[in-house]
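Participant: just need the structure, nothing else, for what follows:
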Amino acid sequence: MSTTETAIASTEAHSAHNYHPLPVVVATADGAWMTDVEGRRYLDMLAGYSALNFGHGNRRLIDAAKAQLERVTLTSRAFHHDRFADFCARLAELCGMEMVLPMNTGAEAVETAVKTARKWGYQVKGVPDGMAKIIVAADNFHGRTTTIVSFSTDHEARADFGPYTPGFEIVPYGDLTALREAMTENTVAVLLEPIQGEAGVLVPPAGYLPGVRELTRERNVLFIADEIQSGLGRTGRTFACEHEGVVPDMYVLGKALGGGVVPVSAVVSSAAVLGIFRPGEHGSTFGGNPLACAVALEVIAMLRTGEYQQRAAELGEHLHQELGLLVGGGAVEAVRGRGLWAGVDIDPGRGTGREISERLMDRRVLVKDTHGSTIRIAPPLVISKEDLDWGLEQLRGVLRG
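Facilitator: This next block holds a predicted model:
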């Protein structure tokens, strides 16, 4: 067997089959390119679901991590450390908020947002104990913990994991009327992705997010924006909400916040919301650790230049222009997205999303499928226009058969 085949066989034998990865075994990576154990190079057009917005092995981020590794990596929140205050202050400033509650993974941050909204509902809004309701959207993806899959409509993610956590109301994404009708006096929050990633990079109708913002203000309900995939430059703005001039009550962040180096996530909100917590009520051993803060501080500094947002906007316009030319030719049914982020619906007659991804892999381009014949394109924001065009040419080649 080849080195690749040996590695995959070992994985199949000793790893739980909770993923179905493409048959490529990555050994090294740099920028927008990855190299497998056989020495073959692949263009990364997924970027770790936006965790690698700044590319593989970004020198600034690696240097920040190395410097911190020589100093201190973990204290736990039992003590203060010298990177924590700056991290919280700089991230709050980037978000236009006041307080930060750091965690590690995106799912942890979503769980934290849920707990925050419920506690705020009981202590501030006056909802009767145990009666808090949170409204979410159908086809959402916020993670895979037991609470989060309780309000998923994805059968694959949800089935056989009950009993499910109560307290959630599911409404169609993009439907303001349904959202309004679902609200009651016990509603404490609306939790939404400004763009639904796992669902196929679904952009809501124009005016939807401002409508959600207006409605939540009217009803004294928190608007929680899950920007774990859509945030931190991916769409051409720091946050996807900015495209519609919307500022939520709470941002949920992750993925790119760790720069593709360490897992970092956070809930960012006002003092009136996050100020409800008292010592012992919520926490994480690794949340806000020195290494995570050092890397995230460098991510924040890079975002403050606006360089990556502008790059995503300009290259994203080119990406969508080129993808749009494929629609209507019998191969591509629709293209959606913003910035360097696109969902491409392939004609099912040309193959499933998995099959298209495998054919692209054979041409040294890596993407990921979702929901039947849809593929997602989300390259690192550092990708060159030449490499992006080469990747698009490989897609055209696959579609030509």
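Participant: contacts and neighbour counts: CA atoms only from here.
Facilitator: Noted.
Participant: give me the three-state assignment for A225.
Facilitator: Look at A225: counting by DSSP: H, G, I helix; E, B strand; the rest coil, its state is strand.
Participant: quick one more, to check against the first:
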Amino acid sequence: MSTLSYRLPQKRALVTELPGPKSTELGARRRAAVAAGVGSSVPVYAADADGGVIVDVDGNSLIDLGAGIAVTSVGASDPRVAQAVSEQAAHFTHTCFMVTPYESYVRVAEELAALTPGDHEKRTVLFNSGAEAVENAVKVARLATGRMAVVAFDHAYHGRTNLTMALTAKSMPYKTNFGPFAPEVYRMPMSYPFRDEAGLTGEQAARRAITQIEKQIGADGVAAIILEPIQGEGGFIVPAPGFLPTLVSWARANGIVFIADEVQTGFARTGSWFACEDEQIVPDIITMAKGIAGGLPLSAITGRAELLDAVHPGGLGGTYGGNPIACAAALATIETMRELDLPARARQIGETATTRLRALAAEVPAIGDVRGRGAMIAVELVKPGTALPDADLTKAIAAKALEQGVIVLTCGTYGNVIRLLPPLVIDDDLLDDALTVLEQAIRAATA
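Facilitator: Next up is the predicted model:
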């Protein structure tokens, strides 16, 4: 990675307990003004952020191992992104691409055609959120195939809208009491090496799912299979080798659209531009968001031209989709990722973190698994000597890390996974400090 200069000192520094008095005051104001259904992982309020640090309103400098859930991969205030946003805002903030189009939307589509896997002819549509991208990918698949059924998987997370809640596996907090959900969604077993029966290969796990699809739906009734190449909210589950290629091969043989949901795994996060590349998977449609635009709301679907062009004019779009400021940010983000070779940096981060965490796992029986790819790393916590999930321990570790100024996120179907998603521009010293704090938190919580 090229040498970076940071606007803020890249150091962990605590000047108050957490939360500090100003964050505590904001928390009280929030409770009187913001709906209780909106949760936050930590009770501190941000005032500034740069590189791998977030500075809160009380002046505490915290190490950020969440990156806004894999969004601020280039940092939360990358100079190129900030300049691009400022310059675009000075010209126009919105015209609506469906009314008066503009070049930056076209340039983003061209970039995505070049970056996403496969050398086939592609088309792109831009939206605002990952859930919106997923909804539209399913729309395209259903129209193009004339079929209705959509196959999703155990542990999946695809969003919070009605259709994407149906696709999402975990009930609480995402689905409970929000139904009824969109029909014609079928859930199949995922490859989960830590929890699968011993010796089950990726190909065997895929065949298990395919057999259920053929029995429950029939291949000729399936419009699409949608799958995260590495599952995110479900626990950073990396399927066994062969699982994805077997599913893709079967889908292609049966005229089924394979949708890769790379909302969380995309844009250098896993050590490649997209996680599909690691097993040479070429999806028919790929959904993107999060890391695409340096923190501005933007998402996209890119797919085979014959699929996206099958939709009638006006069938895809949205008032804010591909907003010009977000497009400017996306172009700047991609330029920064190329210049700094952030896929390579993600691999370095992953090697550093997994080496240390696996060494710790050899000493701490409560660590059931350390897994991930690139800078998308998970620690699964269990009751020692078993595979029983330990969600309480997971929460305790995250809380102890925060006490010392390190923000880590939790996830997993069972709430028992610590996930690490640091900004890809985090420097080595800061990463080392964060891992030391996390190791100390795990030791303290399991003592």
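Participant: what TM-score do we get after superposing?
Facilitator: For this chain pair, the superposition-based TM-score is 0.94 by TM-score structural alignment, normalised by the length of structure 1; 392 aligned residues with a C-alpha RMSD of 1.6 Å.
Participant: now for the residue mapped onto T235 of structure 1 from structure 2, how many residues are close by?
Facilitator: Structural alignment (TM-score structural alignment) places T235 of structure 1 against T270 in structure 2. Using other C-alpha atoms under 10 Å, T270 of structure 2 is surrounded by 30 other residues.
Participant: and the aligned residue in structure 1 for A240 of structure 2, how far from F84 of structure 1?
Facilitator: Under the alignment (TM-score structural alignment), A240 of structure 2 pairs with P205 in structure 1. Here P205 of structure 1 is placed at a distance of 39 Å from F84 of structure 1 (C-alpha to C-alpha, to the nearest Å).
Participant: of the two, who's got more company?
Facilitator: Ranked by neighbour count (other C-alpha under 10 Å), P205 of structure 1 and F84 place F84 first, with 19 against 10.
Participant: that one -> structure 2?
Facilitator: By TM-score structural alignment, F84 of structure 1 lines up with Y105 in structure 2.
Participant: and G353 of structure 1, by the same measure?
Facilitator: Superposed on structure 2 with TM-score structural alignment, G353 of structure 1 falls opposite T394.
Participant: grab the nearest non-local neighbour of its match.
Facilitator: In space, and not counting its chain neighbours, T394 of structure 2 is closest to N416: 5.4 Å by C-alpha to C-alpha, 6 or more residues apart in numbering.
Participant: show me what contacts the one you found?
Facilitator: E380, L381, V382, P389, D390, A391, D392, L393, T394, K395, T410 (C-alpha atoms under 8 Å, 6 or more residues apart in numbering).
Participant: again, only this time at 10 Å
Facilitator: Neighbouring residues of N416 of structure 2 by C-alpha atoms under 10 Å, 6 or more residues apart in numbering: 235, 378-382, 388-395, 410.
Participant: check N58 of structure 1 too.
Facilitator: N58 of structure 1 makes contact with D30, G31, L52, G259, G260, V261, V382, according to C-alpha under 10 Å, 6+ apart.
Participant: can you give the contact residues for stretch 306-316 of structure 2?
Facilitator: Stretch 306-316 of structure 2 is contacted from outside by 98, 121-127, 136-137, 139-145, 257, 284-285, 301-303, using C-alpha under 10 Å, 6+ apart.
Participant: how about 8 Å then?
Facilitator: R123, T124, V125, N136, V140, A141, L143, A144.
Participant: nearest residue to the second one other than its sequence neighbours?
Facilitator: Closest residue to T124 of structure 2 in three dimensions, ignoring its sequence neighbours and counting by C-alpha to C-alpha, 6+ apart: T302, at 4.3 Å.
Participant: which stretch of structure 1 lines up against the helix or strand encompassing that neighbour?
Facilitator: Assigned by DSSP states H and E, T302 of structure 2 belongs to strand 299-304. Mapped onto structure 1 using TM-score structural alignment, strand 299-304 of structure 2 covers residues 265-270.
Participant: check which residues of that stretch are buried.
Facilitator: S265, A266, V267, V268, S269 (16 or more other C-alpha atoms under 10 Å).
Participant: same check, this time on stretch 433-447 of structure 2
Facilitator: In stretch 433-447 of structure 2, counting by 16+ other C-alpha under 10 Å, buried: A434, L435, V437, L438, E439, Q440, A441, I442, A445.
Participant: restricted to helices, list these.
Facilitator: A434, L435, V437, L438, E439, Q440, A441, I442, A445 (DSSP state H).
Participant: so the third one touches V406, yeah?
Facilitator: The one in question is V437 of structure 2. Yes. Using C-alpha atoms under 8 Å, V437 of structure 2 is in contact with V406, at 7.2 Å.
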